Structures are given as C-alpha cells and as structure tokens.
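Sharing a model that was predicted from the sequence below.
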Amino acid sequence: MVSTRPELEAAQNEYDSFLAQGGLQPEYLQHILLEEIDLSGSFDATDVSGVFIGGSPYDTSTPESAKTRTQLRVEEQVRELLARALKEGVPVLATGFGLEVLAGYLGTPTSREFGEALGTADVYLTAAGREDPLLAGMPQTFSAFVGHHEGAVDVPAHATLLASSADCPVQMIRVGKSVYGTQFNPELDAERFAQRVSVYSDAGYGDPGLVDNILAEARSSQEHVAGQVIRNFVSHFAREE
C-alpha cells in the first residue's frame, strides 16, 4: 500500500480501509508513506502480489510552478512505480490521485470540469467492465463515495474504460492486463468516509454541511458494493503461499 497523502491520520485511515475491504491482515499489506520514504529503496515490486496506490489532496492539474517540492517528488515516484508495473506486469490498483497520475503518465490531462463534490455517485459499468475480473459480481450500476477536484478529460491511450458516471466519465480504467485506476473510492464505506471528511472538511471538496445528510443516507444501507473491487483485486492477484 503506497500512501501519497501528507496527512498521517488520513494515510493511516486509508491503509486501515484497504485492510478491511481486502480482508487482509497487516503482515500481508506493507504500508509505505511517500511523504517519509523514497519508494525506490523501499521494496522490490517483483516480491509482492500487487500494489495499492492511494489518493491525495494533491491535484495533478496544478501548474508545475505552483506545486510544492513534496508534491513533485510524490508524483514522480508514483509515475516511476506505474512505469515499472506496466513494464514488469506488476498488478496495481490506483485510486483517486493514483488514477490521475496514471492518466497523465499515459498522456491524458485532468480537468476540474470533471471533479465531484463530497458524496456518492452512481457508477455504471461499461461492456468491458462487465467482463473484467475486478468487477465480477458487481451490479450494472452501484453507488460509491467520491470527492475530488479533478478527473481525466478522456480515456487515456492504451486504456480500457470499465466504469463511468454522469459527472466524471472516467471512473475506472484498466491498462494492459493488471494495472487499474479508479476515481471513486472503493475503500470507503460510510464510517470510513466520515473519517476522511473530518480530515479534509476545509479542502474545497464541496459543502461539508451536507455530509451529515449523505452519511445518514449511506448508513441506511449495510451494503458497500464498491469494496468488491478491492476484494476481487486481492483474490485475483494474490500469490499462493
């Protein structure tokens, strides 16, 4: 699990969310904080079954001159990881910011036109998505938590569109056989979403005053369908011990 967030509380909550949704124990999911560690010396990608790349408050569409040195370093390390994964066939599930960096690496920019305020979005599968193993068992349309300033302007070259939504057409893609990106947050159920909102309430993702209503609606259902993406990733790519 590669965390790109500078906020340690949010990074830890995100890691815990992936653990829970993946049905994993901590000894099977190494946690790397790009804020603190140089990724190149942290692990051998060929020694892992797969890599989760988490989201971030960073925006790839921010002008290069306005990005902090930390953001520039984080983006570069994520790009290097994605390049290696694509070359060596390492399975990756990149969420939020991870998808945005993946799109940029493939030559597709992001735009604030496709941002989504804090809340839920109805995500629907494409024909390719219905046939993809990471979306096995998923309904044609499902609700997922979102909250991002920007989104990819188009489906990147060499990528397959797996899921979309009305306000953000590029919600999930696959590149090659094993590198995936989601703009929605498959790791977040209602309680985890509440934790995320508490950290980023002033980060411009929408009206925090509406969150209580969103959470009340989400909590009315015990089903967290989007988490199936993480469970499918684990079951599909986990190596035999």
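Looks like it came in fine. Bear in mind that the values here come from a model prediction, so they are computed numbers and not experimental data.

drop to CA atoms for contacts and neighbour counts, all remaining ones
Noted.

which stretch of helix or strand covers residue 129?
For residue 129, the element it lies in under DSSP states H and E is helix 127-130.

ok, and for that helix, which residues are buried?
Across helix 127-130, burial judged by 16 or more other CA atoms under 10 Å covers 129, 130.

C-terminal to that helix, which secondary structure element comes first?
That would be, after helix 127-130 and using DSSP H and E, strand 141-148.

So for that next one, what gets flagged as buried?
141, 143, 144, 145, 146, 147, 148.

The biggest strand by length in the chain to strand 141-148, inter-axis angle?
Scanning the chain for the longest strand, with DSSP state E as the assignment, gives strand 116-125. Inter-element angle recorded for strand 116-125 and strand 141-148: 150 degrees (by axes from the mean of the first three to the mean of the last three CA atoms, to 10 degrees).

mind listing the helices for the protein?
8-22, 69-88, 97-105, 127-130, 190-199, 211-219, 228-237 (DSSP state H).

Included below, for side-by-side comparison, is a second structure:
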Amino acid sequence: DVADERPVVLKVDHVAKSFRLPTEQASGLKMAFLNWTKGIKGYTEQKVLRDISFEVHQGDFFGIVGRNGSGKSTLLKIISQIYVPEQGTVDVRGKLVPFIELGVGFNPELTGRENVYLNGALLGFTRDEIAAMYDDIVEFAELGEFMDQKLKNYSSGMQVRLAFSVAIKAQGDILVLDEVLAVGDEAFQRKCDNFFSEVKKDPTKTVILVTHSMDSVKKYCNKAILIKNGEIIERGDK
C-alpha cells in the first residue's frame, strides 16, 4: 500500500475520555462533606470517547464524521492538544494549526491587523513569519479596508472570514478544521472550495476535516472515520 510509505503525521492510539457530570447539587459544603464521608459521589462519569485509534499520513485529507454529540468535537480538542486524554496517546509530528472554535485567540478590542499578529503568535509563528503571510491572509479574507478597525465592529461573517483565513494561510503542516465554522457567503464558500482543491494536490499538506456531511467527505477526503457514541464504527478510504 503506497499510503503506508508516507510518513505518519498524526497517531491516535487507544484514546479514551470521560467527563464528570454533577448528579445533584449538594446544598452547601456541609452536605458535600457528608456525602464524601459516606462515599457518595456527587457526579457521574460520562464516557465521551472509547478506545479511539487511527493514523493520518502526510498528504491525507482525513475526514472525521459524526453527528452532534458523537464525540467528534472532543476528539478534535484532544488532537489539537486543548484536552488531555485520560487513556491513550496522541502523537503529532509537525506544526498543527487548529481552526475549531471561533473567537479563540481573538480580542474584540484589538484591530483586525493586531488580531492577525496575536493569533499568529498563539499558533507559534514569529512576528517576521506573520508579516510574510499577512498580505495573503488579508487578500483571502477580502477585508483590506477593515484591517485597522476594531474586531468588535466586524459582522460575525467578517470575523469568520478573518479567522478562517489566518488558519488556512498560516503555513502549518497539519490543518485541523471544523467545517461548521467554514461558513460565509457563496463567493467565500467557493474560495474555500478552491483552496481545498489546491491543498489536495500538495503532498506535504495534511488536512483533518471534522464534518457531519458525507457530501464533503466524498468531495475532499481520501480517508475517513465515522464516530458514533464515542466509538469508531466505520473506516473508509478511496
């Protein structure tokens, strides 16, 4: 298999994650202490991911598919190293750029220009590297005349375009993308489509696309996993 000869850039190995949900609010510290002394837990464990394992190779356009509540968002945060798995390991080889939550790393009181530099710094780029990417980011976002206005004066659509442009123009090795955020008007959507088509042709770039749309998977992805109730129930490749 030719695919196996390409370097592995992401290895997810037997990952599991639970969250603690409070069962009932113990009324006050005294009750919580009494419950604790009796061995009564004030929470239940909810398993969100169970024994997830897969590999992504350099150049893959890898789909993670699932409905809301399937566990895919938690998996995304573990891959992006926002959450720590309670079991298993995640090995990332290369610079990973996540675009998974809007507004993370953006400050509404700063201008668009300042936010590009702030966001780039949070992604681990130097000032010079951001400066080299800046014109590309602004051109892709089509926000030239607005870059010196404060972000809080942007419409939500403009904010999405800026955040998305930073993520895809940042010269990382692995782009992790939640498709729900890749919204915009039709013209911008076409632009994103074109970008994805270009990326697919670049054997050094890897994209992990989280989506609930099988159409997107068919259109872009060469490999995909389907997650349901925190488990991988299907795997496929082209």
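Done, it's in. Treat the numbers as computed from the prediction; the structure is a model and nothing was measured.

Once they're superposed, tell me the TM-score.
Taking TM-score structural alignment, normalised by the length of structure 2 as the basis, the two superposed chains have a TM-score of 0.27; 115 aligned residues with a CA RMSD of 6.2 Å.

returning to that earlier point: now distance to residue 119 of structure 1 too, for the helices of structure 1, in CSV please.
Converted to CSV, those look like this (distance: least, CA to CA, whole Å):
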stretch, distance to residue 119 of structure 1
helix 8-22, 17
helix 69-88, 26
helix 97-105, 17
helix 127-130, 23
helix 190-199, 9
helix 211-219, 6
helix 228-237, 19
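
Show me the one of these that comes nearest residue 121 of structure 1.
helix 211-219 (11.0 Å; CA to CA).

contacting residues around the closest one?
For helix 211-219 of structure 1, contacts defined as CA atoms under 8 Å, 6 or more residues apart in numbering pick out 118, 119, 120, 190, 194, 197.

So residue 56 of structure 2 is in contact with residue 11, correct?
Yes: in this structure, residue 56 of structure 2 is within contact of residue 11 by CA atoms under 8 Å, at 6.5 Å.

These two: which has the busier surroundings?
residue 56 (24 against 17; other CA atoms under 10 Å).

Residue 48 of structure 2: neighbour count?
Each residue near residue 48 of structure 2 was counted by other CA under 10 Å, and the total is 20.

and it, helix, strand or coil?
Of the three states, residue 48 of structure 2 takes strand under DSSP: H, G, I helix; E, B strand; the rest coil.

Give the buried residues for the strand or helix carrying residue 30 of structure 2.
Assigned by DSSP H and E, residue 30 of structure 2 belongs to helix 28-37. For helix 28-37 of structure 2, a neighbour-count test (16+ other CA under 10 Å) marks residue 32 as buried.

so which helix or strand takes in residue 200 of structure 2?
Assigned by DSSP H and E, residue 200 of structure 2 belongs to helix 186-201.

just checking, what packs against the following helix or strand past that helix?
As assigned by DSSP H and E, the chain's next helix or strand after helix 186-201 of structure 2 is strand 206-211. Applying 3 or more CA pairs under 8 Å, 6 or more residues apart in numbering; DSSP states H and E, one finds that strand 206-211 of structure 2 contacts strand 61-65, strand 174-178.
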